[in-house]
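Colleague: attaching a predicted model along with its sequence, questions to come.
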Amino acid sequence: MMREGDWVMTVRRGGCLCGARAYEIEGDLDGVWICHCSLCRKVTGSIGNAILIVPKARFRWLRGEDHAVTYVLRETYSITRCQTCGTPLPAEVDDTNVYVTAGTLDTPLGKGVRTHLFCASRADWDRDEPDVRYFDARSR
């Protein structure tokens, strides 16, 4: 039972497709950042890399921290993936933040896209056609 003055910390969890790696994030997040640079498009095979910027003190691995492979594409760009299923997962490349791939969250975020980066590098197909179709089916 909650009493006046009690508060509950928001905790969100996520992980890879095969379940070998899992993490949790404490506290609220301000939204998703999408990078449209050519490297992020190549590494995801999509419109770009959708990430959450999480202070290191609020991120922790639940399992599989050592079950990763990191590909260094150049000095300032690398991607870390699960060594079993290949899911791109949180990158711990600086002392301040962890860069969490937004699509790996299992818990709803409750926020939308906050920032688009390198928009001048967007692919020419990164737009809706006038007769775009939408389907509501879920995969799980």
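Modeller: In hand now; what should we look at?
Colleague: use CA for all of it now, contacts and neighbours both
Modeller: Will do.
Colleague: residue 25 contacts residue 57, correct?
Modeller: No - at 9.2 Å, residue 25 does not count as touching residue 57 under the criterion of CA atoms under 8 Å.
Colleague: mind checking how far the residue nearest the centre of the chain is from residue 113?
Modeller: Centroid-nearest residue in the chain: residue 101, 1.5 Å away (criterion: CA atoms, centre = their mean). Look at residue 101 and residue 113: by CA to CA, to the nearest Å, they are 13 Å apart.
Colleague: then this one, side by side with the first:
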Amino acid sequence: MAKTTAHLGGCLCGAIRFEAQAPALKPHTCSCKICQRHSGALTAVWVEFPKEAVTWTGTGGLPATYRSSDYSSRAFCPTCGSTLGAIDDDPVVALLVGTFDKANRKDLMPLAHSYKGGRPKWWHIDVGAK
């Protein structure tokens, strides 16, 4: 069995930190209105991990959450307000790629885009570009 390299990251102030010990799943971008409002960006870049593979390691403990839909809660730091991702009922933890210490990893590169129609027409997304 191949060894999984840990994915490390956290919030702006460092109080909420995470370690994901699993392969990154479903790297994608999303331009739905919920993602836009949650992130403050026209497009969010996500990657998913099984809930049991994510450990919250910072001194701040677990992130604060806001129930954003009937299947998911958005996670954020209660100290600095940084958005971290979503904790789904599946159980899946979807983390925003911008929160990773090493976001340039190839396994974090988005391969698909969801809710492309939610973006302004002038906003162009190049998913899976080399």
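Modeller: Cool, the structure landed. Computed from a predicted structure; not experimentally measured.
Colleague: hmm, back to that, between residue 25 and residue 57 of structure 1, point out the one with more neighbours.
Modeller: Using other CA atoms under 10 Å, the more surrounded residue of residue 25 of structure 1 and residue 57 is residue 25, with 21 against 11.
Colleague: counterpart of the more buried one over in structure 2?
Modeller: Residue 25 of structure 1 maps onto residue 20 in structure 2, with residues paired by TM-score structural alignment.
Colleague: same thing with residue 104 of structure 1?
Modeller: Using TM-score structural alignment, residue 104 of structure 1 pairs with residue 99 in structure 2.
Colleague: contact partners of stretch 12-20 of structure 2?
Modeller: 6-11, 49, 53-63, 77, 79-80, 82 (CA atoms under 8 Å, 6 or more residues apart in numbering).
Colleague: rerun at 10 Å
Modeller: Residues from elsewhere that reach stretch 12-20 of structure 2 (CA atoms under 10 Å, 6 or more residues apart in numbering): 4-11, 48-64, 76-84, 93, 95, 99-100.
Colleague: buried members of the residues you listed into PyMOL, please.
Modeller: Buried residues within the contacts of stretch 12-20 of structure 2, by 16 or more other CA atoms under 10 Å, are selected in PyMOL with:
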select buried, resi 7+8+9+10+11+48+49+50+51+54+56+57+58+60+62+63+64+76+77+78+82+83+84+93+95+99+100
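Colleague: just the ones in strands from the contacts of stretch 12-20 of structure 2, please.
Modeller: Judged by DSSP state E, the subset of these located in strands is 7-10, 48-50, 54-56, 64, 76, 83-84, 93, 95.
Colleague: stretch 54-74 of structure 2: end-to-end distance?
Modeller: Note: stretch 54-74 of structure 2 ends 15 Å apart using CA to CA.
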